[in-house]
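Chemist: The sequence and its predicted three-dimensional model are supplied below.
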Amino acid sequence: MQRIILLIIGWLAMGLATIGVILPLLPTTPFLLLAAWCFARSSPRFHDWLLYRSVFGRYLRHWQQHRALPPGTKGRMIVFTLLTFAVSLWLVKIAWVRLLLLCLLAGLIVFMVRLPVVDDEQQKR
């Protein structure tokens, strides 16, 4: 029964992570990590698929090895986040929603800036 629950949670997390790639307010990484954790404990087949055959596999393998982002990823994340929030701020006309979006943006940027990045020398080890 526990295996089935973990599989369901894992696939729900994968779905949310996939949606999070498109929607700026839904984070992708925590859902990917949750899916990897669930699949590691419930289905080696799905865990291998996630790590070696999915679009997200490279980033998950890199995180497992180094506990850091690959070089260049942090900059792309920040730019994409700024662009998507800029569109949201442009479309939204309600002042308190704009303020909320700006607060969320500030929190996300602070979080992203603090994420570690592995350098080329560490990556070779």
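Modeler: Now that the structure is in, tell me what you want to look at.

Chemist: only C-alpha atoms for contact and neighbour calcs from this point on.
Modeler: Noted.

Chemist: Quick check: the spatially most central residue of the chain vs residue 9, distance?
Modeler: Nearest to the mean C-alpha position of the chain, counting by C-alpha atoms, centre = their mean, stands residue 29 at 1.9 Å. Residue 29 sits 15 Å away from residue 9, going by C-alpha to C-alpha, to the nearest Å.

Chemist: residue contacts, the residue nearest to the centre of the chain?
Modeler: Taking C-alpha atoms under 8 Å, 6 or more residues apart in numbering, we find residue 29 in contact with residue 17.

Chemist: For stretch 13-29, what is the distance to the chain centroid?
Modeler: Distance of stretch 13-29 from the chain centroid (C-alpha atoms, centre = their mean, to the nearest Å) equals 7 Å.

Chemist: ok, and for stretch 2-18, which residues are buried?
Modeler: By neighbour count with 16 or more other C-alpha atoms under 10 Å, stretch 2-18 contains the buried residues 6, 7, 8, 9, 10, 11, 13, 14, 16, 17, 18.

Chemist: dropping in the other structure now:
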Amino acid sequence: MAMLKGRTGFRILAYISAGLGVIGIALPLLPTTPFVILAAFFASKGSPAFAHWLEQHPRFGPAIAEWRLRKAIPRKAKVLAFAMMGFSWSTLAWLGSPGFVLVISGVFLAGVACYMLTRPSY
């Protein structure tokens, strides 16, 4: 019974992640690639058929394969992520957020950017 609950939980997380990834195609503030990679991970634990579908998908499959093989992030995804992080931080500053919010968010965003810069691109 515990195995069934775990698989069901992973399956639900896979569908939620995939849904967020699909929404991210239309909404520029929501990234697609990380959610698709996350969906593939969860699907591999809870729904092999869904995992296979994601891996074979013409749009999502290459990103999943590149991440698994080389931990690579698409160049377009990096550029969009950097632009959105800059836009988000600038919006916080423009709206007059307190200094500690700007520092904490800036450190977090800089950390994410540094991590992304250390990943290969394709």
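Modeler: Structure's in. What do you need? These figures come from a predicted structure and were not determined experimentally.

Chemist: and residue 78 of the first structure, what pairs with it in the second structure?
Modeler: Here residue 78 of the first structure is matched to residue 82 in the second structure, going by TM-score structural alignment.

Chemist: In terms of helices and strands, where is its match?
Modeler: Following DSSP states H and E, one finds residue 82 of the second structure within helix 75-94.

Chemist: elements contacting the helix or strand just after that helix?
Modeler: Per DSSP H and E, the first helix or strand lying C-terminal to helix 75-94 of the second structure is helix 99-118. Other helices and strands packing on helix 99-118 of the second structure, by 3 or more C-alpha pairs under 8 Å, 6 or more residues apart in numbering; DSSP states H and E, are helix 75-94.

Chemist: The helix it packs on vs the first structure - mean distance after superposition?
Modeler: Mean deviation of helix 75-94 of the second structure relative to the first structure after superposition (mean C-alpha distance after the TM-score superposition for the first structure): 3.0 Å.

Chemist: Can you get me the centre-to-centre distance for that helix and its chain?
Modeler: In terms of C-alpha atoms, centre = their mean, the centre of helix 75-94 of the second structure is set 14 Å apart from its chain centre.

Chemist: now it against helix 99-118, angle please.
Modeler: Between helix 75-94 of the second structure and helix 99-118, the angle comes out at 170 degrees (axes from the mean of the first three to the mean of the last three C-alpha atoms, to 10 degrees).

Chemist: Okay, buried residues for helix 75-94 of the second structure please.
Modeler: For helix 75-94 of the second structure, by 16+ other C-alpha under 10 Å, it's 77, 78, 80, 81, 82, 84, 85, 88, 89, 92.

Chemist: so the fourth one makes contact with residue 32?
Modeler: No - taking contacts as C-alpha atoms under 8 Å, residue 81 of the second structure lies outside contact range of residue 32: 10.1 Å.

Chemist: That'll do, ta.
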